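sequence? don't have it. structure:
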């Protein structure tokens, strides 16, 4: 999956100019692979809905999720959430600095932080929040089996049991996937090494929500995959228009 999904982000704007005859070749492959993963993941959890409950029960002792108060796991979640408070404004600041100090920040073209911002906006914000409102799936710890009052519903099944802060898909899993957009700042030769280190850490951050009883496994997996799909679409546009984006922000102050 990562070969197709991350390869489009390994290009540079100069590389993009060399590929003008086939500007979307890499992203087409990534979109096809991620799209199939979304379909097959959905199919498995729709056909075998009890798989979600079986995984959730691994972390529940009776009606208590016994790792909810684990200091390490809580710290992992706190760090992942708090990092976004600094990450997103930091990306906006990089774009602003490039506009005001274009000569001093040539190493950071604006299209790269813009890609990160759009990735977080598309996945954790737009896709996740819309689906949460439409699907209305309750969280595992709100089920009768785990001390709540609601009944279990399979993934993609519409439900009126939840009206706000619902379970599907996982916003924190989507944010973890969106954090992979930071690989665009890593030099191309080191990008696969960085991806091999960063990806397992972010997957653990996402799966942490299952351990806490806050999300089903399908919430996490599809939240991740849907965000990756959106990110690949975004990079398809950003990479093709990198020079125009960079010129726009560089000349913004002058205008």
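In hand now; what should we look at? Quick caveat: nothing in here was measured; it's all calculated off a predicted structure.

every contact and neighbour count from this point should use C-alpha atoms.
Noted.

what ranges do the strands span in the stretch 1-150 of the chain?
60-61, 64-65 (DSSP state E, counting those that start in this stretch).

can you list those in JSON lines and add distance to residue 18 and mean neighbour count?
Shown next, in JSON lines, are the strands of the stretch 1-150 of the chain (distance: least, Cα to Cα, whole Å; neighbours: other Cα atoms under 10 Å):
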{"stretch": "strand 60-61", "distance to residue 18": "54", "mean neighbour count": "15"}
{"stretch": "strand 64-65", "distance to residue 18": "53", "mean neighbour count": "18"}
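
which one, of those, ends up nearest to residue 247?
Of all the strands of the stretch 1-150 of the chain, strand 64-65 sits nearest to residue 247, with 51.9 Å by Cα to Cα.

so which residues make contact with the closest one?
Residues from elsewhere that reach strand 64-65, judged by Cα atoms under 8 Å, 6 or more residues apart in numbering: 59, 146-147, 211-213.

which pair in the residues you listed spans the largest distance?
It's 147 and 211 that sit farthest apart of the contacts of strand 64-65, by Cα to Cα, at 16.2 Å.

returning to that earlier point: ok, which of the strands of the stretch 1-150 of the chain comes nearest residue 194?
strand 64-65 (33.1 Å).

any buried residues in stretch 76-84, and which?
77, 80 (16 or more other Cα atoms under 10 Å).

which other residues reach that stretch?
With Cα under 8 Å, 6+ apart, stretch 76-84 has contacts from 172, 176, 205, 208.

same question, stretch 194-210
56, 73, 76-77, 80, 172-174, 176-177, 179-180, 183, 186, 215-217, 220.

out of these, which end up buried?
Of these, these count as buried by 16+ other Cα under 10 Å: 56, 73, 77, 80, 172-174, 176-177, 179-180, 183, 215-217, 220.

what about versus this one:
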């Protein structure tokens, strides 16, 4: 079944606006959610578990490295074997563009630096010295590697690009990636690294961007071709004398 990526990106964009307004108006939800995993004097205790150590030292760096190496490998093969790997080259460029414009530029390059939101573990309510600020509010509390939005969640959510270029198992892959994104969101909140709004908004923005880039790569050209074909003048009909 063909997905209309432009409509999907629009729907996700509208949903992101409503979700953002909810977190801005009811900003105490971020504090209440984080407080469930914070113990006074001990901090966010999940970070003391073996699972947290495994995720931080092994899973996170391995996942990032594997994503980069896969893209580079496909790009290399596509240029070494241009005829047989033409489609794969386009897919690799699509995925690379999603990574570059999503987690790299939008999240790490712009949002984190512009809004300067302090992380949970650094604010006064959770034993830190910085002030809490709601989502989408420019605070300047943080100057580097800030909280809004989550780069880890964005890095997982960008995998939604994969089912968009798969003809088989699309629904299964979509559900799996959404579930994995949800786990990443939970991990970052429980570990005291991001607020709930950081994670939710990061996922929405990234997935919406992925659908829009997919439209530009795969559907815009087809749409223009169809429009051009419909504008071609038809054959003139000659009337027979009566």
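Arrived safely. Nothing here was measured: the structure is a model prediction, and the numbers come from that model.

returning to what we had before: okay, residue 147 and residue 211 of structure 1: which has more neighbours?
Neighbours per residue, other Cα atoms under 10 Å: of residue 147 of structure 1 and residue 211, the larger number sits with residue 211, 22 against 13.

would you confirm that the more buried one contacts residue 68?
Yes - between residue 211 of structure 1 and residue 68 there is a contact at 7.4 Å, judged by Cα atoms under 8 Å.

common neighbours of those two, please.
With Cα under 8 Å, 6+ apart as the test, residue 211 of structure 1 and residue 68 reach no residue in common.

mean deviation of stretch 229-238 of structure 1 from structure 2?
In the superposition with structure 2, the average deviation recorded for stretch 229-238 of structure 1 is 1.2 Å (mean Cα distance after the TM-score superposition for structure 1).

buried stuff in that stretch?
229-236, 238.

from residue 103 of structure 2, how far off is the counterpart of residue 211 of structure 1 in structure 2?
By TM-score structural alignment, residue 211 of structure 1 lines up with residue 190 in structure 2. Relative to residue 103 of structure 2, residue 190 of structure 2 is positioned 21 Å away (Cα to Cα, to the nearest Å).

could you do residue 6 of structure 2 as well?
20 Å.

mind jotting down where the helices sit in structure 2?
5-25, 28-35, 50-54, 60-80, 86-99, 112-115, 151-157, 161-164, 170-190, 196-214, 220-231 (DSSP state H).

name the helices or strands packed onto the third one?
Counting contacts by 3 or more Cα pairs under 8 Å, 6 or more residues apart in numbering; DSSP states H and E, helix 50-54 of structure 2 packs against no other helix or strand.

contacts for it?
Residues contacting helix 50-54 of structure 2 (Cα under 8 Å, 6+ apart): 46-47, 191.

that one vs structure 1 - mean distance after superposition?
Counting by mean Cα distance after the TM-score superposition for structure 1, helix 50-54 of structure 2 comes out at 2.7 Å.

with the first one instead?
Taken against structure 1, helix 5-25 of structure 2 registers an average deviation of 1.1 Å after superposition, with mean Cα distance after the TM-score superposition for structure 1.

now for that helix, which elements pack on it?
Using 3+ Cα pairs under 8 Å, 6+ apart as the test, helix 5-25 of structure 2 ends up in contact with helix 196-214.

and the helix it packs on, what does it pack onto?
Against helix 196-214 of structure 2 (3+ Cα pairs under 8 Å, 6+ apart) you get helix 5-25, helix 28-35, helix 86-99, helix 151-157, helix 161-164, helix 170-190.

ok, 6 Å please
helix 5-25, helix 151-157 (3 or more Cα pairs under 6 Å, 6 or more residues apart in numbering; DSSP states H and E).

now distance to residue 172 of structure 2 too, for those helices, in a markdown table please.
Formatted as a markdown table, these follow (distance: least, Cα to Cα, whole Å):
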| stretch | distance to residue 172 of structure 2 |
| --- | --- |
| helix 5-25 | 18 |
| helix 151-157 | 15 |
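
for the match of residue 211 of structure 1, give me its contacts.
Listed by Cα atoms under 6 Å, 6 or more residues apart in numbering, the contact set of residue 190 of structure 2 reads residue 37.
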